[in-house]
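Asks: Everything below, folded, please.
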Amino acid sequence: MTSAGTRRWAQAAAVAATAVLLTGCMGTGDQLNVVGYGSPAEANSEVFNAFTQTSAGEGLAQAESYGASGDQSRAVGNGQPADFVHFSIEPDVTRLADQGLVAQDWNDNAWDGHVTTSVVVLVVREGNPDDITDWEDLVREDVEVVTPNPGSSGAARWNILAAYLSQIQAGGTEEEADEFTEDVVENIVAFPGSGRDATTSFLDGTGDVLLSYENEAILGLQQGEEYEYIVPDRSLLIQNAAAVTEEAPEEAREFLDFAVSPAGQEIYADFGFRPIAAAADEVDLGEVDGANNPAAPFPEVEQLATIDDLGGWDRVMEDYFGQDGIITRITEGSGLD
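Replies: The predicted structure is shown next:
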């Protein structure tokens, strides 16, 4: 791996962790407070820059705050200024809707509240020295796994659910999926607080395989990192939620409209995000640097599950991440924190 690249990721993680808001430099209405999970930070900035080139966004500045999705959602709920929120999972927006900070119908639109999408991938060392090809390799005795903590990270929830579902997709029972997930968790050697922190840990030499977003893997390669990523034939569609807050200025709604437009989605695609379904037919992908095949950057996944295959987020949060949920029981039993 490149030391310069590792420094770039570490710097990005530090910025996200400190969540500095650039306030006080402009008057109300001239600045948008953008709060989100760490993975789309670079892409959001580029989309925002493009938005300021339109009549709706001319003269606008942004104050950015990025970190682990759940932590960021709770911070907004506790008073952190936010006009536009972009989180890893829907429940982190729903939490704010329940508090009256976001409209109850925030996802009643053509894009179902999703601004970015991706899939779960396996990131391995350059040359793939451990010959990791699929989910089943994660439970080998000689393989160490890195993934973020589902207690704070939305990325972690997508990752661990994808591992669980991989066994259902292969024809296994729920009991077999439980056992497989337990075996994967036993091989976890690093459990950082966010997806971006997990990437930094892997780049620093921890583990043999990193569970990650496809877009995160592509971004790292764009920034000069030295690893490879595998898109399994069985994976989970990651759908990242975004909304404007109830007290946000009109510019925040116009920014959201731009983000989900073909122009906005083309920029997200350049950073490794798969276009959302609502705009996909009009998005001109071009070549995406860092992708395994830049000319065809987003390969079709043979078996691509969605959160609806598990009954939707309300059921998932109760059955898998609730106090007595399947994933909660497995992770707490492992002693990881």
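Asks: all contacts plus neighbour counts: C-alpha atoms, from now on.
Replies: Will do.
Asks: all helices of the chain, in order?
Replies: Taking DSSP state H as the criterion, the chain contains helices spanning 3-18, 41-51, 69-77, 91-98, 154-169, 174-186, 195-203, 214-222, 250-260, 262-270, 313-319, 326-334.
Asks: Mean neighbour count and distance to residue 106 added to those helices, as JSON lines?
Replies: Listed next are these as JSON lines, based on neighbours: other C-alpha atoms under 10 Å; distance: least, C-alpha to C-alpha, whole Å:
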{"stretch": "helix 3-18", "mean neighbour count": "17", "distance to residue 106": "25"}
{"stretch": "helix 41-51", "mean neighbour count": "18", "distance to residue 106": "19"}
{"stretch": "helix 69-77", "mean neighbour count": "22", "distance to residue 106": "15"}
{"stretch": "helix 91-98", "mean neighbour count": "21", "distance to residue 106": "8"}
{"stretch": "helix 154-169", "mean neighbour count": "24", "distance to residue 106": "19"}
{"stretch": "helix 174-186", "mean neighbour count": "19", "distance to residue 106": "33"}
{"stretch": "helix 195-203", "mean neighbour count": "25", "distance to residue 106": "25"}
{"stretch": "helix 214-222", "mean neighbour count": "23", "distance to residue 106": "25"}
{"stretch": "helix 250-260", "mean neighbour count": "19", "distance to residue 106": "11"}
{"stretch": "helix 262-270", "mean neighbour count": "23", "distance to residue 106": "19"}
{"stretch": "helix 313-319", "mean neighbour count": "15", "distance to residue 106": "15"}
{"stretch": "helix 326-334", "mean neighbour count": "17", "distance to residue 106": "28"}
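Asks: Next, the structure of the following sequence, for comparison with the previous one:
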Amino acid sequence: MPLPSVRRRTFLAGSVATTLAVTLAGCASAGGGGGDDDNRFFIVGFAVPEAANDAIFEKFQETPEGEGLELSGSYGASGDQSRAVVNGAQADYVHFSLEGDVTRLVDADLVADDWNSGPTQGIVSSSVAVLVVEEGNPLGITGWDDLTRDDVQVVTADPASSGAARWNILAAYGAQIAAGKSEAEAEDYMVELFDHVSTWAGSGREATEAFENGLGNVLISYENEAILTRQQGRSYDYIVPDSTLLIENPGAILKDANPAAQDWLDFVLSEEGQTEFVRKGFRPVGDVDIDVEVEGANDPSDPFPTPTNLLTIADDFGGWSATNEKWFDEGALYEQLRAR
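Replies: Got it, this is the predicted structure:
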């Protein structure tokens, strides 16, 4: 999916003014939202977009459709959050890292099977995989090949629980193929990379925290997570590799959702909603033209450089169904390479 443009203009990204409640409440009807409390809206999501969703919801509350609504949000590892909704966690809207985490809800009859039929195919936020390093980049990291150096210890999330980890691993592998390596050579690289991982974190956010605690010297992460970390006052650098993967995160409303859920999703995909994503470091999706400066980006006035090779799951990996079968199903390539 092509990325909309972000025009240059000076604008200082603001911080979220209020802290919104965080809860993961069970309910009698699995996945149901609303109920007798039509003024509360439940978001269940992966860890990374919490700040952006909070900022968007503040703007949504200023609209007639969102007036009077209160937000409860639960955030964690994408796969864990998806399974929690299947097991009864209350949700009106889900925002996950991976398509498969929404498909799990479709299979459980909690989300309509046409959830991804809209103009963005169900995608509500996007980013790219980047390499986060210590301030000043003392190791001189420039790209994926540096991650197998003897002096490098890598932090990444674990695919067993985290959607972010799957994006990270596929980005590293895809970059090797884009560089002209055979599949066997790319697999050998991945074995070396895994040998250099010092910390396999439970989620993308936990990986960032591990890096901050000095448990490695290169973090594989989302571009937006790197930008948000800098907005919050931490001093790190990040590198957008020449070859990297476009990260596309899905959002969907549940069948038994608060009546305001469709209005919320429409607002998320509007220019105003996507602007809040951009301010938090996400690349915009849909037919929008965002005109803000992004605090914390390497170049705030031109925050989202286009990599030389921008890989996608659809074009370079055959879609998520084929990718999961090859890489992440039980006994598939990821487990094989970890065991080598």
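Asks: thinking again about what came up before, dump the helices of the first structure to TSV, plus distance to residue 83 of the first structure.
Replies: Shown next, in TSV, are these (distance: least, C-alpha to C-alpha, whole Å):
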stretch	distance to residue 83 of the first structure
helix 3-18	18
helix 41-51	13
helix 69-77	10
helix 91-98	12
helix 154-169	20
helix 174-186	37
helix 195-203	23
helix 214-222	25
helix 250-260	6
helix 262-270	18
helix 313-319	24
helix 326-334	32
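Asks: quick one, what contacts the residue nearest the centre of the second structure?
Replies: For the second structure, the residue nearest the mean C-alpha position is residue 97 (4.9 Å; C-alpha atoms, centre = their mean). With contact taken as C-alpha atoms under 8 Å, 6 or more residues apart in numbering, residue 97 of the second structure is in contact with 46, 78, 163-164, 248-250.
Asks: For residue 229 of the first structure, which of the helices of the first structure is the nearest?
Replies: helix 214-222 (6.6 Å; C-alpha to C-alpha).
Asks: now for the closest one, which elements pack on it?
Replies: Where contact means 3 or more C-alpha pairs under 8 Å, 6 or more residues apart in numbering; DSSP states H and E, helix 214-222 of the first structure is packed against strand 114-125, strand 227-230.
Asks: In terms of secondary structure, what does the last one contact?
Replies: The criterion is 3+ C-alpha pairs under 8 Å, 6+ apart, and the helices and strands that strand 227-230 of the first structure contacts are strand 114-125, helix 214-222.
Asks: mean shift between the shortest one and the second structure?
Replies: Superposing on the second structure and averaging over aligned pairs (mean C-alpha distance after the TM-score superposition for the first structure), helix 214-222 of the first structure comes out at 0.1 Å.
Asks: quick one, that helix and helix 195-203 angle?
Replies: Helix 214-222 of the first structure runs at 50 degrees relative to helix 195-203, counting by axes from the mean of the first three to the mean of the last three C-alpha atoms, to 10 degrees.
Asks: Next: the first one.
Replies: Following the same axes, to 10 degrees, one obtains 10 degrees for the angle between strand 114-125 of the first structure and helix 195-203.
Asks: Quick one: distance of strand 114-125 of the first structure to the chain centre.
Replies: Here the centre of strand 114-125 of the first structure is set off from its chain's centre by 7 Å, with C-alpha atoms, centre = their mean, to the nearest Å.
Asks: The second structure: matching residues for that one?
Replies: Counting by TM-score structural alignment, strand 114-125 of the first structure pairs with residues 123-134 of the second structure.
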